[in-house]
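**Q** Sharing a sequence plus its predicted fold:
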Amino acid sequence: MTTGTVAGPVVLAIDGGGSKTDVLAIGLDGEVVARERGRGGNPQVNGWPAVRAELDRLRTAVLEAIGDRPVLTQHLYLAGLDLPEELEAAALRLAEWSALAPLHAENDLFALLRAGTAAKDAVAVVCGTGINAIGVRADGATARFPALGAISGDWGGGSSIGAAALWHAIRAEDGRGPETSLRQAVDAAFGLGSVRAAVEAVHFERVSRDAVIELTPLLFAEAEAGDTVACSVVDRQAEEIVRLAEVLLQRLDLQGTALPVVLGGSVLAAREPRLVAGVLAGLAARAPRAVPTWVTERPVVGAALLALEAVGASQEALDRVVTAVTEDRIAR
């Protein structure tokens, strides 16, 4: 956490993704004057009681750090706010926050989108712990997906890729699937003597289910080394990303418009060569006027920009906060 020394009003910018939540207090000059980071902020995954407790903890710490500086607005962007009912639930759960300053709550894709572009016609695809996408049009129209996981047709992100690594590894070990280097790599990652032992450890919760998500970099490494099975998983991920963007462009009637397709989240931000190549090739073939725009900074920069823009901050202030977050001039 860092604190500023110059008095004056601030805005609060909050981004809660699948694995972490950032809360920033930002002066109207764009300087980050206080910051806290905590656990993931997805109510679909963690439940509202845990998310609310973590949000309150982080926000309280930031407010204590800024002292009596007035707060002009609060912009909150959370993963898992995909359906109207979920946005309504967020407003109800956080209603008392509005006593401090106006609260704007939305899906975290809006923060990612703004982190990548200020264009009014744009699409954003996030591929991190999970996968989701949103499209916006200059007339205010938006297009979304339910983003409820497998039951709403979603596949992708670390939760899917890690699970695929384990799925292919156990099938190679027991003979149901083709041989793959994922078998040896997954076995070594768990260090339990066999993939079956790793599966049982996950099932009986002797190891955290996060250990499955953590297999994602391993699968990309095996794909880069040429393993056919691992390559097929990476190719499937690229196809899912491209398909999300393509469908949003169709739904918003923007197929013929030159516009940015913002790509972010931990899986995309890692810029794994095969995944990047697949996404670029797919967009070139099916959305040739799209301009791939990669976001490797923390998406909280988008939340910060949106909060500052809401109170009429200058372009200089916007540039300053981007630099502060990009250059990591915020204490961890």
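**A** Thanks, I have it.
**Q** going forward, measure contacts between C-alpha atoms and count neighbours the same way
**A** Noted.
**Q** Please report the distance of the spatially most distant residue from the centre of the chain from Val199.
**A** Farthest-out residue of the chain from its mean C-alpha position, per CA atoms, centre = their mean: Gly175, at 36.1 Å. Noted for Gly175: a distance of 15 Å to Val199, by CA to CA, to the nearest Å.
**Q** Please apply the same query to Arg176.
**A** For Arg176, the distance to Val199 - CA to CA - is 15 Å.
**Q** higher neighbour count, these two?
**A** Between Arg176 and Val199, counting by other CA atoms under 10 Å, Val199 is the more crowded of the two (20 against 10).
**Q** also this one, for the comparison:
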Amino acid sequence: MSGGTWIAVDGGQSTTRARASWTTEDAAVAGFIQTTDGFAAVAANVSAALAAVPDAPGTIDRLVVGHTGLPIDHASRDRLARMLLADHPVREVVLAPDEVTAHAGALGGPGVVSAVGTGCVTLAVDAEGRGHRIDGWGFLFGDAGSAFSIGRAALEAALRSDDGRNPPSSLVAAVHEVFGGSPRDATWALYQMTDRIDRVARFAPRVIEEAEHDAAAAAIVRHAAEELAHACATAAEALPGIDRVAVTGRLIAPGSRLEREFIDALAARAAHLLTVPSAGSPLDGAARIAADGPSIYRPLVEILTRPESSAA
């Protein structure tokens, strides 16, 4: 099916993006918020992204959905794929966990990729398509090294500095500037907000800036980098023959404090691993799978094809 019309979706907690083969402009809508609706909420989020893309010239050959909210069980994923087939004029639906599209975008081949966004997940893939995932368990139980984890730790550090338990920190002033109030007022307000995960995560870039001159912020960033390095080294150990590592995400941009700390931490843990630049984003990865097919990622994705008799 390579070479046909396709559309790719990258669904995150902050933003969901879509790219189509028939237009040069990517579309973006609000990200995914976990609800009790499960896969129905994912379907609604994907549909919103597709609606933001100009209409296709006809039936779409392949829809690839890489999404942080994909259910973990096969039955629910099958129901989600069937729902998307029923709701949209597509011949084939490919459901890919967001760590797979991140891997396809960053490397497109064997190696380890850590995707650092609002959340964080690390995936090792070998030449046979076997995968080993580390973390990505969400803000309550995981996502170590993520933007949310950095932002949450910084807000806690600011609270402790403000009430006297910790030494003075520039994070207190940063909270005032970013959230418009004291650490106490800011965190109280966040408890009332439905988008608090996104808001806390968006504080992370400022924390990384503060790390250049503030001890508390520097410790938070260093800890995040060590968590990312630990995940990458562990993932590489799980699949023999892997020697490449890439990190992807705007938070860990080339030359950033977080990237520098990560490179140092990975070298200390696994000096044999080579850090390589990320070739692209998770949306690039979803688009690669949409245009060229799953390739080595076939064992890691689920595909549902519309019966020919019912194709539009």
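**A** Looks like it arrived, so ask away. Quick caveat, the model's predicted, so the values are computed rather than measured.
**Q** counterpart of the residue farthest from the centre of the first structure in the second structure?
**A** Using TM-score structural alignment, the equivalent of Gly175 of the first structure in the second structure is Gly164.
**Q** all strands of the stretch 101-250 of the second structure, in order?
**A** 111-116, 120-125, 131-135, 244-248 (DSSP state E, counting those that start in this stretch).
**Q** okay, those strands in CSV with distance to Leu266 of the second structure next?
**A** Putting these into CSV (distance: least, CA to CA, whole Å) gives the following:
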stretch, distance to Leu266 of the second structure
strand 111-116, 12
strand 120-125, 14
strand 131-135, 15
strand 244-248, 9
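**Q** Packed most tightly, which of these would that be?
**A** Ranked by mean neighbour count, the strands of the stretch 101-250 of the second structure are led by strand 111-116 with a mean of 30 (mean count of other CA atoms under 10 Å).
**Q** what range in the first structure does that strand sit on?
**A** Using TM-score structural alignment, strand 111-116 of the second structure pairs with 122-127 in the first structure.
**Q** Just want the most central residue of the first structure.
**A** Gly265 (4.2 Å).
**Q** how near is it to Ile241 of the first structure?
**A** 12 Å.
**Q** Quick check: neighbours shared by those two?
**A** Counting by CA atoms under 8 Å, 6 or more residues apart in numbering, the shared contacts of Gly265 of the first structure and Ile241 are Cys127.
**Q** Would you quantify the distance from the residue nearest to Glu297 of the first structure when sequence neighbours are not counted to Gly264 of the first structure?
**A** With sequence-adjacent residues excluded and distances taken as CA to CA, 6 or more residues apart in numbering, Glu297 of the first structure is closest to Thr326, at 5.8 Å. Separation of Thr326 of the first structure from Gly264 of the first structure (CA to CA): 14 Å.
**Q** now do Gly162 of the first structure
**A** From Gly162 of the first structure to Gly264 of the first structure the distance is 18 Å (CA to CA).
**Q** Have a look at how far, on average, the helix or strand hosting Ala44 of the second structure is from the first structure.
**A** Ala44 of the second structure belongs to helix 39-51 when assigned by DSSP states H and E. Superposing on the first structure and averaging over aligned pairs (mean CA distance after the TM-score superposition for the first structure), helix 39-51 of the second structure comes out at 2.6 Å.
**Q** mind listing what's buried in that helix?
**A** Residues Phe39, Ala40, Ala41, Val42, Ala43, Asn45, Val46, Ala48, Ala49, Leu50 are the ones in helix 39-51 of the second structure that count as buried (16 or more other CA atoms under 10 Å).
**Q** and those residues as a markdown table, adding distance to Ala236 of the second structure?
**A** Below are these laid out as a markdown table (distance: CA to CA, whole Å):
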| residue | distance to Ala236 of the second structure |
| --- | --- |
| Phe39 | 31 |
| Ala40 | 34 |
| Ala41 | 33 |
| Val42 | 31 |
| Ala43 | 33 |
| Asn45 | 33 |
| Val46 | 32 |
| Ala48 | 36 |
| Ala49 | 34 |
| Leu50 | 35 |
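**Q** In three-state terms, label the equivalent of Met83 of the second structure over in the first structure for me.
**A** Using TM-score structural alignment, the equivalent of Met83 of the second structure in the first structure is Glu96. What DSSP: H, G, I helix; E, B strand; the rest coil gives for Glu96 of the first structure is helix.
**Q** What separation is there between Glu96 of the first structure and Arg52 of the first structure?
**A** Here the criterion is CA to CA. By it, Glu96 of the first structure lies 12 Å from Arg52 of the first structure.
**Q** How about Ala245 of the first structure?
**A** Relative to Arg52 of the first structure, and taking CA to CA, Ala245 of the first structure is found at 31 Å.
**Q** Distance from stretch 80-96 of the first structure to the middle of the chain?
**A** Put simply, stretch 80-96 of the first structure sits 18 Å off its chain's centre (CA atoms, centre = their mean, to the nearest Å).
**Q** before we move on, what about stretch 11-25 of the first structure?
**A** 11 Å.
**Q** what span of the second structure lines up against that stretch?
**A** Across the second structure, the stretch matching stretch 11-25 of the first structure (TM-score structural alignment) is residues 6-20.
**Q** in the first structure, which spans are helices?
**A** Using DSSP state H, the helices found in the first structure span residues 43-46, 48-66, 84-93, 109-116, 158-174, 181-190, 195-203, 210-213, 216-224, 228-251, 266-269, 273-286, 300-310, 315-326.
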